[in-house]
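>>> Turn this into a model:
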Amino acid sequence: MAPEPVTAHHIHGLVRQEIVAGAYTPGMILNLNRLTHEFGTSTTPVRDAMNRLVGERLVEHLPGGGFRVRALSPDRLAGLYEWHGQLLRLALASPLPESVREEVSVLARRLDEPGHVAPVASEAFGIVVSVSRNEELAQAFEAVALTLARARALEHLVIPGAVDELSQVIATIAAKDIAASHRIVGRYHRNRIRLSPRIHNMLRPTTAGIGQKRQ
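Next comes the predicted model:
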């Protein structure tokens, strides 16, 4: 049997992926007994994994004990988009190195269908933030990006021009005009803030996840 810290790390990764993929939706109760049974382990590593997810703001404690996926209202979703945009603009405060601008620019070639918008955007923005070499900024950005992952995977369903929009964002970031980059990144996020209620309505379970009751 694997040591409990190793098991907890494994469970943390699997449950986090279920949340990001949308199998565990906001507000869903995570049943410790069911998780313990499905993972074939004791309660301790499952609880440790849940507490780690609480620290990542993906899961929250229930009054009186237990855990659930952190609730996500349209207002909170809008706030997450706003925070994501603010962090990205902070990372764009200085000109990007030529090699980084080329790396970001090349990603636009993968925008051949709407379903590719979310992963390309995630990679492009992640590259930009990594260049800042600001650990606190990078950690904050990673946390908000993770929380937004499922919503961002659905954006193209309510933004018909999502491919062209992201292509323009990438092209602008790949240029040297910082002010223009700030403007287009701001517009990109304002569009999503405005559409937050519609995106929120689409956040539904995609599969029966681990610890979730099967029908």
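>>> From now on I want contacts and neighbour counts done on CA atoms only, so please keep to that.
Noted.
>>> Tell me which helix or strand comes right after the helix ranked longest in the chain.
Ranked by residue count, the top helix of the chain under DSSP state H comes out as helix 135-154. Next helix or strand after helix 135-154 toward the C-terminus (DSSP states H and E): helix 162-174.
>>> Which other helices and strands does the helix or strand harbouring residue 83 contact?
Assigned by DSSP H and E, residue 83 belongs to helix 74-91. If contacts are counted by 3 or more CA pairs under 8 Å, 6 or more residues apart in numbering; DSSP states H and E, helix 74-91 sits against helix 117-131, helix 135-154, helix 178-194, helix 196-201.
>>> Let me know the angle separating the first one from helix 74-91.
Going by axes from the mean of the first three to the mean of the last three CA atoms, to 10 degrees, helix 117-131 is angled at 40 degrees with respect to helix 74-91.
>>> Other residues contacting helix 117-131?
For helix 117-131, contacts defined as CA atoms under 8 Å, 6 or more residues apart in numbering pick out 88, 91-92, 96, 100, 104, 107-108, 110-111, 137-138, 141, 145, 152-153, 155-156, 162-163, 166, 170.
>>> Alongside the first, I'd like the structure of this one:
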Amino acid sequence: MKQGMQGFAGTGVPDPACGAVRVPAQPTAADVDAGVGVGVGVGMGGGADRGRYGGSGAVRGEHTHSEPPLHRAGAGGEAGSGVGAGPRAAVQRSSVRGQILDALRTALVAGELRPGEVYSAPALGERFGVSATPVREAMQQLALEGAVEVVPNRGFRVVMRGARELAELAEVRALIEVPVMLRLARTVPAERWAELRPLAEATVRAASSGCPATYAESDRSFHRALLTLAGNEQLVQIAEELHRRAQWPLMGGPRARGRAELVADAAEHMALLEALIARDVDVVRSLVGEHFVGVG
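Take a look at the predicted model:
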């Protein structure tokens, strides 16, 4: 359960089990001068794509910063997954913005979008195989959520967050969620809690993958289902937003937790659910209290 409060370090490359869309780190100035990673399609046969992805890609004054493209499925390439994994037609136009937003959120949690780095919509659009417009719209949504900030004529910078902000998020979450969980522990019938067992088991499977992004999504789903029983949609939305923000990576923060740590957190989900089914309020209080105390 502590996973949602600790965040993930910007490790650059996630565990292969993640299946997260790849958003590689941008080359340094020295790399650009040396021609490393500039205009080369990594997942589509290397030099065969030079020029196709190596143009300026400037849209509305944004620069591409010679960002390397995403891995794509194709000749000589590495099969990826997620929105950026297939050919351009793989992204459904009717839901492209939502898919891009989901992929960017995953990349953010996985540490592929690194704090302090600037990413341009045209370059990311090339990586996903879409125009810059849906990427820009998705990034603007992330800006509203506080995950990125607009850099005029350049793109979007991933916000650099510190331990204090994480501690503040933990405090606010505790103020909201702890009283609600204790009230629900006394009022919700055991059979309603039992219906949530598949979600708790899903967090165990997600933890076993060792992928922080996969586990983060499953963790939020479990917490969302718990709070939904309160019958207050505003509460659920606010709590989910806080939870998502708490999962963003810290600048210079701790590394992404390993499989063993994720599995331990998922086990706490199971323990909490069993305590709720048994209406053991004391155990619920202990588990939920430990979840928030000392986090930061």
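>>> And the TM-score between them?
Once superposed, chain against chain, the TM-score is 0.67 (TM-score structural alignment, normalised by the length of structure 1); 192 aligned residues with a CA RMSD of 3.8 Å.
>>> Pipe the helices and strands packed on helix 74-91 of structure 1 into a markdown table and attach distance to residue 40 of structure 1 and mean neighbour count per row.
Shown next, in a markdown table, are the helices and strands packed on helix 74-91 of structure 1 (distance: least, CA to CA, whole Å; neighbours: other CA atoms under 10 Å):
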| stretch | distance to residue 40 of structure 1 | mean neighbour count |
| --- | --- | --- |
| helix 117-131 | 33 | 19 |
| helix 135-154 | 27 | 18 |
| helix 178-194 | 41 | 17 |
| helix 196-201 | 34 | 18 |
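>>> and residue 61 of structure 1, what pairs with it in structure 2?
Structural alignment (TM-score structural alignment) places residue 61 of structure 1 against residue 150 in structure 2.
>>> what residue of structure 2 matches up with residue 132 of structure 1?
Matched to structure 2 by TM-score structural alignment, residue 132 of structure 1 sits across from residue 230.
>>> For its match, which non-adjacent residue is spatially closest?
Leaving aside its chain neighbours, residue 230 of structure 2 sits nearest to residue 184 (6.9 Å; criterion: CA to CA, 6 or more residues apart in numbering).
>>> Take the helices and strands packed on helix 74-91 of structure 1 and write them to a markdown table, including distance to residue 53 of structure 1.
Below are the helices and strands packed on helix 74-91 of structure 1 laid out as a markdown table (distance: least, CA to CA, whole Å):
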| stretch | distance to residue 53 of structure 1 |
| --- | --- |
| helix 117-131 | 21 |
| helix 135-154 | 11 |
| helix 178-194 | 25 |
| helix 196-201 | 21 |
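>>> Which among those is found nearest to residue 20 of structure 1?
When the helices and strands packed on helix 74-91 of structure 1 are compared by CA to CA, helix 135-154 sits nearest residue 20 of structure 1, at 5.5 Å.
>>> picking up where we left off before, got the contact list for the longest helix of structure 1?
Counting by CA under 8 Å, 6+ apart, residues outside helix 135-154 of structure 1 touching it are 20-22, 56-58, 77, 80-81, 83-84, 87-88, 91, 115, 117-119, 122, 129-130, 132, 199-200, 202-203.
>>> For residue 188 of structure 1, give me its contacts.
For residue 188 of structure 1, the contact set (CA under 8 Å, 6+ apart) comprises 165, 169.
>>> And it, what's its match in structure 2?
In structure 2, residue 188 of structure 1 lands on residue 291 (TM-score structural alignment).
>>> Leaving out chain neighbours, which residue sits closest to the alignment partner in structure 2 of residue 75 of structure 1?
In structure 2, the residue matched to residue 75 of structure 1 (TM-score structural alignment) is residue 164. Nearest non-adjacent residue to residue 164 of structure 2, counting by CA to CA, 6+ apart: residue 296, 7.0 Å away.
>>> doesn't residue 207 make contact with residue 263 of structure 2?
Yes. Between residue 263 of structure 2 and residue 207 there is a contact under CA atoms under 8 Å: 4.9 Å.
>>> higher neighbour count, these two?
Between residue 263 of structure 2 and residue 207, counted using other CA atoms under 10 Å, residue 207 has the larger neighbour count: 27 against 21.
>>> Now do the contacts for that one.
Contacts of residue 207 of structure 2 by CA under 8 Å, 6+ apart are 214-215, 259, 262-263, 266.
>>> Just put those in CSV and tack on distance to residue 121 of structure 2.
Below are the contacts of residue 207 of structure 2 laid out as CSV (distance: CA to CA, whole Å):
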residue, distance to residue 121 of structure 2
214, 25
215, 27
259, 33
262, 33
263, 36
266, 36
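>>> Mapping onto structure 1, list which of those remain contacts.
Checked against structure 1 using both residues aligned by TM-score structural alignment, their matches' CA atoms under 8 Å, the contacts of residue 207 of structure 2 keep these contacts: 215, 259.
>>> Out of the contacts of residue 207 of structure 2, the closest to residue 282 of structure 2 would be?
residue 266 (20.0 Å).
>>> how near is the residue lying closest to the closest one once chain neighbours are set aside to residue 109 of structure 2?
Once flanking residues are discounted, residue 266 of structure 2 sits nearest to residue 204: 5.0 Å by CA to CA, 6+ apart. Separation of residue 204 of structure 2 from residue 109 of structure 2 (CA to CA, to the nearest Å) stands at 18 Å.
>>> between these two, who's got more neighbours?
Neighbour count, other CA under 10 Å: between residue 204 of structure 2 and residue 109, residue 109 has more, with 29 against 23.
>>> In contact with the alignment partner in structure 1 of that one, which residues?
Aligned counterpart of residue 109 of structure 2 in structure 1: residue 20 (TM-score structural alignment). Residues in contact with residue 20 of structure 1, defined by CA under 8 Å, 6+ apart, are 146-147, 149-150.
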